[in-house]
Structures are given as C-alpha cells and as structure tokens.
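Peer 1: Below are the sequence and a predicted model for it; my questions follow.
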Amino acid sequence: MYAIVDIETTGGYAANNDITEVAIVLHDGEKVVKRFESLIKPERAIPYYIQVLTGITPQMVEEAPSFEELAPVIHDLLEGTIFIAHNVNFDYSFLKHHLSQAGYELTTNKLCTVRLSKKVFPGFKSYSLGRLCESLGIRMENRHRAGGDADATVRLFEHLLRHDALTHIQQFVKKGAKEQSLPPHLPKEEVEKLPYTPGVYYFHDQKGKVLYVGKAKNLKYRVRSHFTHNGAGRQRQEFLRNIHSITYQGCATELMAFILESVEIKRLWPPYNNSQKRFTPAFGLYLYEDRSGYSRLAIDKIKKNLTPIYTFNLLVEGHRLVRRLIADYELCPKLCHMQTDTAAPCTGVEEATCHGACEHRESAAAYNERVEQALQFLDQNLPTFALVDEGNQAIEQSCILIEKGRFYGMGYLPQDCSVHDMDSLKGYLTRYPENDYIRGLVYQHVEKYPHKKVTWNILV
C-alpha cells in the first residue's frame, strides 16, 4: 500500500515550525482506496508570505483540530505503507517529528517522486511538482494546498507507473537501499562513483558553488553517512535541499585529508562549515627596529603584508614565549612590549635582568646582539622534519613537510626518491597556507607514529 502525502507548514523545517494542513491518499498501485484531508491548528503564527502562498489564514485554522488530536489517525493511515511525497524528506521529516512529539513513531519506507521522475523521465530542466506536471500534461488544481498537491502527486505517480516505474520503485524500497535517503537533487551515480579511500569531498549547489567541505578516511562511507538521518532542524533541511552535486579530491592518508580540508575551508569559506573557520592564527611575533636603532619584539594581530617570526592562536601563548626569551637572554620587557606602563621604572632594571637598553644605558649594538641570539635559539629549536607515509600507488610515497616549526606543504615522492637538499624536496610538494590547527595535527600524528618522521639531517 502506498500513502501519497502532502503537507502545508508555517516554515521550512520541522523543529521550529508546525503543520497547517495534511492530505494522505492511500493507493494500492492501481487505484485510490482512501483519502484523508484536514486543516490543522498550529501552535505558531502563520507568516504572512505563507498565507499569501497557500491561502491558509489564521481564521481558517482557528476551529481546526490540533496535530496531537489527529496524530492517532495520521499514524494509523501511514503505518505499514510506503510513504510517497514530492521531495519526500521534507514531508517525512515534519510528520515524523510531530508524530514523535505526540508519542508515535513513524518507521515507514520512503519513496520520492522527484527521484523516481528523474529515473523514468530523465533530462527535464525542472522537477518541481508544478513544472513536472506541466511538462507531462498532468492536471493540477488547488495549487499549494495539501489536497491539491497530493492529488497532483497521485496523478504523477499513476503516470509513472504507466511508464514502467515499478522496477525502479522496487529498487528504491528494497531492504538496504540507500537512494531514498539522498537529497532529492543529488544523482545516486555521483555517490556511487566515490572511492573507498581517504580524501576531501565538496557538496555543491545548483550553480556549482561549494556549500560544504568535508574530510574522510573512506569517502563513500563518509558521504553516505551525511544522509542516514533526516533531522528536523532548519539548517539540516536547507542543506539537503540545496545539494545538487559532489566532487572530491583523493588523498593517500587520512592526515592529508584532514590538512586539505582545513586549507579548503579557509579558501572557499563554505556556508555550512563552521568549526574550522575559527582556526586561524590570531597573533604573530614581529621584529622591528625603533628610531634609536634598538631591535624590538612585539606581539600583534596577524597582518596581511607582514610575515611574523612565529604565530599563536592565543595571546597568552605569545606572552609565555616572549617572557621566556626575556628571562633567558636578558632582554628589556619595555622594548619587548611586555611592560605596557612606559612611564614606570623598568621592571627588568629593578630585577637586574635588563641592562638599561630602555634608558639608552646599553648600546643598541650590544642589545641587538642578544635579540639576535634569542631569535637564533627560536629558529634552531623550531623543528624541521618530513612525515613520510604510503602514497596513492605503490610507486610513490606521501610527504608532509614541517620547516622551522611551520607547515610548508605536502605532496608525493617517487618510491625510490633520494632527496639531497631542501629545494629538491620542495620541488615535489604543493605549498599550502598553514595554521595552528594543521601544525597540531602533524605534531600529534608524529607523536603517535614516530617511525614515520624523517629529520632533515637524515634527509640530506
């Protein structure tokens, strides 16, 4: 038994919107056997633009039953059927969510007439219910009302059955079939072509714009997992409606996929990615010379046209490093901008760690020499190493390079490659922007798998 369903709502997602009208038409595959239609009194106001679209006004639903009152009837009608709707995940998410709130569980199989129409009648410009019915010569009445749209979907379904849709229906609803869970505009073939290997995937909208970037140890499994549940939230529903295609970049290892994902999120700034947008170094350690010729260290926010000596995600990390350099190399806290009260006596002079550079009692040359020593120490203690792992093919190996504590880039080397200098190694790699998040990933991986680390003096 098929249950052909259409609903009208107060908004586009179930978690914060109500159903204002429902129509359920039971069909045995040959004819309509039962029909149910009712207005529903929502708990939330009906927005004016939806009143204009559907014609359903607050006055019309004032005496209508609540969803909770209709829930037993709706559940009994749907239970044991194949749930059919045009863009089925929308209608199903609303009814499942509100039935659950009323104490009923909806567990029926789903069948989407958008996806079914694409199988039976491929190549149409639009598969919206109105455009599709117009293209197929199907009569539509009472548009944007649950009963009118449900009746149009019934006629569409019967038209599809007359054009050998049954084979496709059997494939859609058979146990283990995953296609019905896919977004309505995403071709199954694009998911099927994904490899079972690490990589980065991109969800695109109708115009090709990237909506979301993700990483995966197994591309096919990870992409499928996005569609295993049909959440009721606004962002989830919009996300599913907007996905039209998938592209991907394969990577040899999961770590490379993590790194590439971070790079691509910052390059493309997709609207549905949130977490890694904050992983940008906020502060840098800079060196400059003042008008008196003294070298000065300063922590400041990252600036586009200046290259910092080192970067920090948190200001406290930078302060900790500079205080260590001040203590170890007897630098002036005022000249390092760690003592902000410039009118007060230098705390370094009082503690006999500053030699008086801030008061010009120590020459710039002498002070600058210790600053240089501090920077040399910092430079020497920033690690340089390669992380070598398996490649995409047996004839190559993957390589991630950390140069003086910073992520340089990654790429692939021939399996028998013998790198004799840094320039030769870099010739095989693609350079990428770096950030604290990427550095942290690499350092954590090296700590967990130290045998993959190749230090520079071994490489040369």
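Peer 2: That came through, no problem.
Peer 1: rest of the way, CA atoms for contacts and neighbours
Peer 2: OK.
Peer 1: Taking the centroid of this protein, which residue is nearest it?
Peer 2: By Cα atoms, centre = their mean, the chain has its centre lying nearest to residue 273, at 3.6 Å.
Peer 1: Name the residues of the helix or strand where residue 223 lies that are buried.
Peer 2: Per DSSP states H and E: residue 223 is located in helix 219-225. Buried positions in helix 219-225, judged by neighbour count with 16 or more other Cα atoms under 10 Å: 219-220, 222-224.
Peer 1: pretty sure residue 371 contacts residue 331?
Peer 2: Yes: applying Cα atoms under 8 Å, one finds residue 371 in contact with residue 331, separated by 7.1 Å.
Peer 1: Give me the more crowded residue out of these two.
Peer 2: residue 331 (28 against 24; other Cα atoms under 10 Å).
Peer 1: For the stretch 351-460 of the chain, which segments count as helices?
Peer 2: Ranges of helices in the stretch 351-460 of the chain, per DSSP state H, counting those that start in this stretch, are 364-381, 422-427, 436-448, 456-459.
Peer 1: For the shortest one, what is the distance to the chain centroid?
Peer 2: Spelled out, that is helix 456-459. Relative to the centre of its chain, helix 456-459 is centred 37 Å away, using Cα atoms, centre = their mean, to the nearest Å.
Peer 1: which outside residues touch that helix?
Peer 2: 384-386, 419-421 (Cα atoms under 8 Å, 6 or more residues apart in numbering).
Peer 1: which one of the residues you listed is nearest residue 210?
Peer 2: Using Cα to Cα, residue 386 comes nearest to residue 210 of the contacts of helix 456-459, at 31.7 Å.
Peer 1: and the gap between the nearest residue to the closest one once chain neighbours are set aside and residue 146?
Peer 2: With Cα to Cα, 6 or more residues apart in numbering as the criterion, residue 386 has its nearest non-adjacent residue at 4.6 Å, and that residue is residue 401. Using Cα to Cα, to the nearest Å, residue 401 is found at 59 Å from residue 146.
Peer 1: what does residue 211 give?
Peer 2: Residue 211 is 31 Å from residue 146, by Cα to Cα.
Peer 1: Pick out whichever of these two has more residues nearby.
Peer 2: residue 146 (24 against 19).
Peer 1: OK, contacts around that one?
Peer 2: So residue 146 contacts 6-8, 21-23, 37 (Cα under 8 Å, 6+ apart).
Peer 1: and here's the other structure:
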Amino acid sequence: MYAIVDIETTGGHASANGITEIAICIHNGKKVIERYSTLVNPRREIPIYISALTGITNDMVQNAPPFEDVAHDIYHLLNNKTFVAHNVNFDYSFVRYHLAAAGYELQCNKLCTVRLGRKIMPGLPSYSLGKLCRHLGIENESRHRAAGDAEATSILFSMLLAKDNGNHIPLALKQNSKEQVLPANLPKKDVEALPPSPGVYYFHDQKGKVIYVGKAKNLKKRVCSHFTGNNPGVQRQEFLRNIHNITFQTCGTELVAFVLEAVEIKRLWPKYNRSLKRFEHAYSLYAFEDQRGYLRLAVDKHRKMTGAIYSCNTLFEGRSIVMKLIDTFQLCPKLCFIQNNTSACTGVNLGSCACEGHESVEDYNQRVSLAIDELNKALPTFAIRDAGRNDEEHSCLLIEKGKFYGMGYISHYFNADSLDQLKNHLTPYPGNDYIRNMVDNYAVKFPDRKMVFAV
C-alpha cells in the first residue's frame, strides 16, 4: 500500500516552520482507495509570499486544528505504508518532524516521483509537478494546494506504475537500494561511480557550479552519509534540493585529501562550505627599512601579496619569535616594536643602541639580516612520501622553509637527489597554517615517511 502525500507549509524547513495543509491519498497499486485532507493551524504567521503562492491565508487556518490534534489520524494513515511524494525528502522531513513533536515515530519506505519520473519517463524537459502534469495531460485545478497536488501525484504515480517496464519501483524499494535516500535530482549513477578510496568530492548544482567540496577516507561511504537521516534544518533541505551531480578526485592518502579539500574550498568558494573558507594567516613578521635606513622587524596583521618573513595564527606567537631574535642577536626592542613606550631603551645595548643613533646603520642591519637568515634556516624543509593512487606511484607533499609548497605524485622508483629535482614533479598550491600544521603533525606521527632536505 502507498500513501501519496502533499503538504503546504509556512517555509522551506521543518525545524522552524509549520504545516498549513496536508493531503493523503491511499493507493493500493491500482487506484486511490481513500483520501484525507485538512487545513492545519501552524501557530505562526503565514508569510505573504506563501499565501500568494498557495492561496492559504492566516484567516483560513485560524480555526483549523493544530497538527498535534490530527497527528493520530495522520500517523495511522501513513504507518506501514510506502510514503510517496514529489520530491519526497521535503514532505517526509516535515511530516516526520511534526509527528515526532506530537509523540509519534514515523519509519517507512519512501518513493520519490521526481526520481521515478526521470527513470521511467526519461528525456522530458522538466520534472517539476506542474510541467509534468501539463506534458502528461493530468488536470490539476488546485495547484499548490495539498489536495490538488496529492491527487495529481496519485495520477502520475499510477502512470509510473503502468509504464515501469524496468522494475524501477520494486528496485527502489529494496532494502539495500539508495533510491529512497538520494536527493531528488541526483542520478544514482553518480553515487555508483564513487570508489571506496580516499579523495575529494564535489557537489554541483543544476548549472554545474560546485556548491560543496568535501574530503573522504572512503569516497562512496562519505558521500552516502550526507543523505542518511532526516535532518529538518534549512541548510540541509536546501542543500539536498540543489545537488544535481557529483564529481570527484581520488587521492593517494587521506592526508592528500585533507590538503586538497582546503585548497579547493579556497579556490572555488562553494556556497555550502562553512569551515576552512575564512581560514587565513592572522599575523605575519615583516622587515622594512625606516627613514634613517635601519632595518626594522614588526609583527602585524597578515596582508596578502606582501613579502612576509613568517606567518602565524596569533600575535603572541609572532612577538615570541621576535623576542627570541632580540635576545639572540642583540636587536633593539624599540626598532622591533616590542617596546612601544617613550622610556629609555631596555635593550642590551643601553646607551649605545641603534634607536638612539649610537650604532651605525651597517652594523645594526647586518645583525638583523643574520637574525632573518637564522629564522629561515630554522624553518623546516621536508617532504612526506606516502601511498599513491596505485602501486606504481607515491604521493608526495612538500614543506619548504616552514611553508607548504605543493604536492603531487611521483614514480614508485623516483629518488629525489635535490629539492629542485623534486619540485619539478610537484604542483605548487597556496598554503596556510592549517595545511602546514596538518603536514607537520603527520610527519611527527609517521617519521618514517618524512624526507628531510638541506637548504
């Protein structure tokens, strides 16, 4: 038995919106044998644009029962039936959420007439309910009203049953079928093409634009996890509706996938990614020459396209590095902006310091240059050589002077005699502290996979 459902709501996601109307047609596989329809008081204002679309106004639902008063009837109509709807995950998420709030736990199989339409009647210009009805000659006098749309969906479902020569409906209802959980517009073949290997995956919208980038240790398992559960939140529901295709890149290791994800999010700026988008170096160490010719070190907010000596996440980290250089190379704390008051210089060269003009520009600048050179030497240069995408190659990530240089794949037999030789085989990528820290931590965890280079 099938329960064909349509609802009207106050908005696009269940957790913050109510149902204003629900209609259910019980279908026995041949015809509709029972109908149920009621307005519902959502206990909140219906937005004007929703009223304009559906025709349901606040006055119309003022005396209608709230959902909890009809939840018992709705649950018993749906229980032990296959829940059918046009874009089923939307209707199911709303009904299940509000039934749960009323104390009823709905668990049933689902069928989506959008997905079934694409399979059983391929090649149509559109699979929206209105355009499908016009194309198939299904009359619907009450478009965007629950009873009218449920009735139209029931007629469409009867047609799909009659035309299902490929047994798509029974296959979709099988226990191991993913058809019930996949987004309405996502071809199953895109999921079936995913390998169980590390990599980065891309969700595309109807125009092919990337709307989400993710990384995975197992691409197939991770992508499928996006479609499990029935989270009624606005972001998830909108997100699922907009997924039309999936592409992917396999990676040799999970580390490469982590790094590539971070790079691709910064490059593509996908709509639904939140983490990593805003990650930037917060502070950097700079060297510049003042009007008197003295080289000065300063920690300041990071600026792109500038010659930073070193980048870090916190002001404290940057100032700590400068203070160590001051102690080691007897630099002036005032010229390094560590001492910012008007008091006498507290440096070791008190009374003969460069800030007071007692030390020549050449002598002081030589010590600053030595300090910068020492800092650069202290920054590590190493590569991580690890598993590749197949037995003939290795993955390789390079940190050069404490900064992420890039990554790529090298032959299983490749031996890098020099840093330049290795760099010829790698693709440079923009880096940040997030990527650098990932690679650093991996090198500590797996020291046997680390190759150190002298620079």
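Peer 2: Here it is on my side, so go on. Note that the coordinates shown come from a computational prediction; the quantities given were computed from them, not determined experimentally.
Peer 1: Distance-wise, check the residue nearest to residue 386 of structure 1 relative to residue 331 of structure 1.
Peer 2: 33 Å.
Peer 1: do the same with residue 282 of structure 1
Peer 2: Distance from residue 282 of structure 1 to residue 331 of structure 1, by Cα to Cα: 25 Å.
Peer 1: which one of the contacts of helix 456-459 of structure 1 is nearest residue 139 of structure 1?
Peer 2: residue 386 (66.7 Å).
Peer 1: Trace the closest one over to structure 2, please.
Peer 2: Taking TM-score structural alignment, the alignment pairs residue 386 of structure 1 with residue 383 from structure 2.
Peer 1: And for its match, the neighbour number?
Peer 2: Residues contacting residue 383 of structure 2 under the criterion other Cα under 10 Å number 25.
Peer 1: Residue 191 of structure 1 too?
Peer 2: When neighbours are defined as other Cα under 10 Å, residue 191 of structure 1 has 19 of them.
Peer 1: thought the match of residue 386 of structure 1 was touching residue 397?
Peer 2: Yes: if you go by Cα under 8 Å, residue 383 of structure 2 and residue 397 touch, sitting 5.4 Å apart.
Peer 1: For residue 153 of structure 2, see how far away the counterpart of residue 55 of structure 1 in structure 2 is.
Peer 2: Residue pairing (TM-score structural alignment): residue 55 of structure 1 is matched to residue 55 of structure 2. Separation of residue 55 of structure 2 from residue 153 of structure 2 (Cα to Cα): 20 Å.
Peer 1: ok, now residue 406 of structure 2?
Peer 2: Noted for residue 406 of structure 2: a distance of 53 Å to residue 153 of structure 2, by Cα to Cα.
Peer 1: and those two? which has more neighbours close in?
Peer 2: Of the pair residue 406 of structure 2 and residue 153, residue 153 is the one with more neighbours under other Cα under 10 Å, namely 25 against 21.
Peer 1: which ones are touching the match of residue 55 of structure 1?
Peer 2: Applying Cα under 8 Å, 6+ apart, the residues near residue 55 of structure 2 are residue 145.
Peer 1: same check, this time on residue 114 of structure 1
Peer 2: Residues in contact with residue 114 of structure 1 (Cα under 8 Å, 6+ apart) are 86-87, 127-128, 184-185.
Peer 1: Show me what counts as buried in stretch 255-269 of structure 1.
Peer 2: Buried, per 16+ other Cα under 10 Å, within stretch 255-269 of structure 1: 255-266, 269.
Peer 1: What distance do you get for the equivalent of residue 441 of structure 2 over in structure 1 to residue 198 of structure 1?
Peer 2: Applying TM-score structural alignment, one finds that residue 441 of structure 2 aligns to residue 444 in structure 1. Distance, residue 444 of structure 1 to residue 198 of structure 1, by Cα to Cα: 19 Å.
Peer 1: Tell me which of those two has more neighbours.
Peer 2: Using other Cα under 10 Å, the more surrounded residue of residue 444 of structure 1 and residue 198 is residue 198, with 24 against 12.
Peer 1: I figured that one hits residue 259, correct?
Peer 2: No: taking contacts as Cα under 8 Å, residue 198 of structure 1 lies outside contact range of residue 259: 11.8 Å.
Peer 1: on that earlier part again, list only buried entries from the contacts of residue 114 of structure 1.
Peer 2: 86-87, 127, 184-185.
Peer 1: just these now: which is nearest residue 171 of structure 1?
Peer 2: The closest of these to residue 171 of structure 1 turns out to be residue 184 (Cα to Cα; 16.1 Å).
Peer 1: What's the separation between that closest one and residue 31 of structure 1?
Peer 2: For residue 184 of structure 1 relative to residue 31 of structure 1 (Cα to Cα), the value is 26 Å.
Peer 1: okay, now residue 321 of structure 1: neighbour count?
Peer 2: When neighbours are counted by other Cα under 10 Å, residue 321 of structure 1 registers 13.
Peer 1: mind listing what's buried in the helix or strand it falls within?
Peer 2: Assigned by DSSP H and E, residue 321 of structure 1 falls within helix 315-329. For helix 315-329 of structure 1, the neighbour count (16+ other Cα under 10 Å) marks 315, 318-319, 322-323, 325-326, 329 as buried.
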